[in-house]
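*Asks:* Mind looking at a prediction? Sequence and model below.
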Amino acid sequence: MKTVIVYASVHHGNTKKLVEKIAEECKVDLIDAVQQPKADLADYDRIGFASGIYFSKFHQTILKFASENLPENKKVFMICTYGGNAAYKSLEVILKEKKTDIIGKFGCKGYDTFGPFKLVGGIAKGHPDEKDLEAAVSFVAGLQ
């Protein structure tokens, strides 16, 4: 199965660290949605979307990319890094409109200094760590 992960990693590189490890271990393609806001995803069997969580939402670049580029009826999975909590709803709304089959969700802590966390020097320092990377690889390797 041909798999791609479309990602946005804009602050500390947490998401990029995850997806690069996944790509290395699972032989998936990567598209940086910030650098490449348009892409043809028609030839992919499985499409992943990955970003940090910002005020309970996927990064706006990912939401826009999914709205504009995701073909209907695809198998899709989601990956997020977060300081507070995982939050998938913002992307799930778009995926539902596109009649996708959501085949999995993965989230892990990521160093976060966004918004109020900056005042306390950030949270989830040291994440994603090796255990997080291994768990992300296992998640993608186990997708059907």
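*Replies:* Received it, and whenever you're ready, just let me know what you need.

*Asks:* only C-alpha atoms for contact and neighbour calcs from this point on.
*Replies:* Fine.

*Asks:* how about the most centrally placed residue in the chain, what does it touch?
*Replies:* If you average the C-alpha coordinates of the chain and look for the closest C-alpha using Cα atoms, centre = their mean, you land on Ala50, 0.9 Å from that point. For Ala50, the residues meeting the contact criterion (Cα atoms under 8 Å, 6 or more residues apart in numbering) are 5-8, 15, 19, 58, 62, 78-80.

*Asks:* Okay, one more to line up with it:
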Amino acid sequence: MKSVIIYASTHHGNTKKVVEAISKECGVDLVDATKVPEKDLSGYDAIGFASGIYASKFHQSVLNFASVNLPEDKKIFYICTYGAKGSYKSIEKVTAGRNATLLGTFGCKGYNTFGPFKLIGGTGKGCPTEKDLQAAVDFYKELDK
């Protein structure tokens, strides 16, 4: 399965660590939505959208990218890193109506120093862990069966 993951990782690089682990082991292409706002995705069998969670939403660059570039009738999957809990509603809202088939979702904790968490040194120190990265790779491998 030829796949690409569109991602944004702007806080501590949590999401980037996850998608790079998948890319390295599984040969998935990566596109940083904060740097590349448009790309033809028609040649991919599966398209992933990955982001840290910012105020309960995917990063705006990923949402914008999906809204402009996601072709009809594609297989998609979502990946997120989070401080408190994962949330896929914002990306689901953008991809709705594209007749996409959702293959699955993956989420894990990430190091978080946003807002008041900075005052206490952050939460999720050391996250994502090696175990989290392996779980992300395993998640993708299951999609590729």
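*Replies:* Nice, thanks for sending it over. As the structure is a prediction and not an experimental result, all values here were calculated from the model.

*Asks:* How close are the two chains, by TM-score?
*Replies:* Both chains were compared after superposition, and using TM-score structural alignment, normalised by the length of the first structure their TM-score is 0.97; 144 aligned residues with a Cα RMSD of 0.8 Å.

*Asks:* May I have the secondary structure class of the residue nearest to the centre of the first structure?
*Replies:* Classification of Ala50 of the first structure using DSSP: H, G, I helix; E, B strand; the rest coil returns strand.

*Asks:* Have a look at how far, on average, the host helix or strand of Glu92 of the first structure is from the second structure.
*Replies:* Assigned by DSSP states H and E, Glu92 of the first structure falls within helix 89-97. Average distance, helix 89-97 of the first structure versus aligned residues of the second structure after superposition (mean Cα distance after the TM-score superposition for the first structure): 1.0 Å.

*Asks:* What residues sit buried inside that helix?
*Replies:* Judged by neighbour count (16 or more other Cα atoms under 10 Å), helix 89-97 of the first structure contains these buried residues: 91-92, 94-95.

*Asks:* Equivalent analysis for stretch 11-30 of the second structure, please.
*Replies:* For stretch 11-30 of the second structure, by 16+ other Cα under 10 Å, it's 13-23, 26, 28-30.

*Asks:* repeat for stretch 106-125 of the first structure
*Replies:* Judged by neighbour count (16+ other Cα under 10 Å), stretch 106-125 of the first structure contains these buried residues: 106-114, 123.

*Asks:* mind giving me a markdown table with these and columns for secondary structure and distance to Gln36 of the first structure?
*Replies:* Formatted as a markdown table, the entries for these read as follows, by DSSP: H, G, I helix; E, B strand; the rest coil; distance: Cα to Cα, whole Å:
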| residue | secondary structure | distance to Gln36 of the first structure |
| --- | --- | --- |
| Phe106 | strand | 23 |
| Gly107 | strand | 24 |
| Cys108 | strand | 25 |
| Lys109 | strand | 26 |
| Gly110 | coil | 24 |
| Tyr111 | coil | 25 |
| Asp112 | strand | 24 |
| Thr113 | coil | 26 |
| Phe114 | coil | 24 |
| Ile123 | strand | 30 |
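
*Asks:* Going along the chain, name the strands of the first structure.
*Replies:* For the first structure, the strands defined by DSSP state E occupy 3-8, 29-32, 46-54, 57-58, 75-82, 101-109.

*Asks:* can you put those in CSV and add distance to Ala135 of the first structure?
*Replies:* Output for these, formatted as CSV (distance: least, Cα to Cα, whole Å):
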stretch, distance to Ala135 of the first structure
strand 3-8, 16
strand 29-32, 18
strand 46-54, 15
strand 57-58, 20
strand 75-82, 11
strand 101-109, 9
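
*Asks:* For Leu133 of the first structure, find the nearest of those strands.
*Replies:* Proximity to Leu133 of the first structure (Cα to Cα) singles out strand 101-109 among those, at 9.0 Å.
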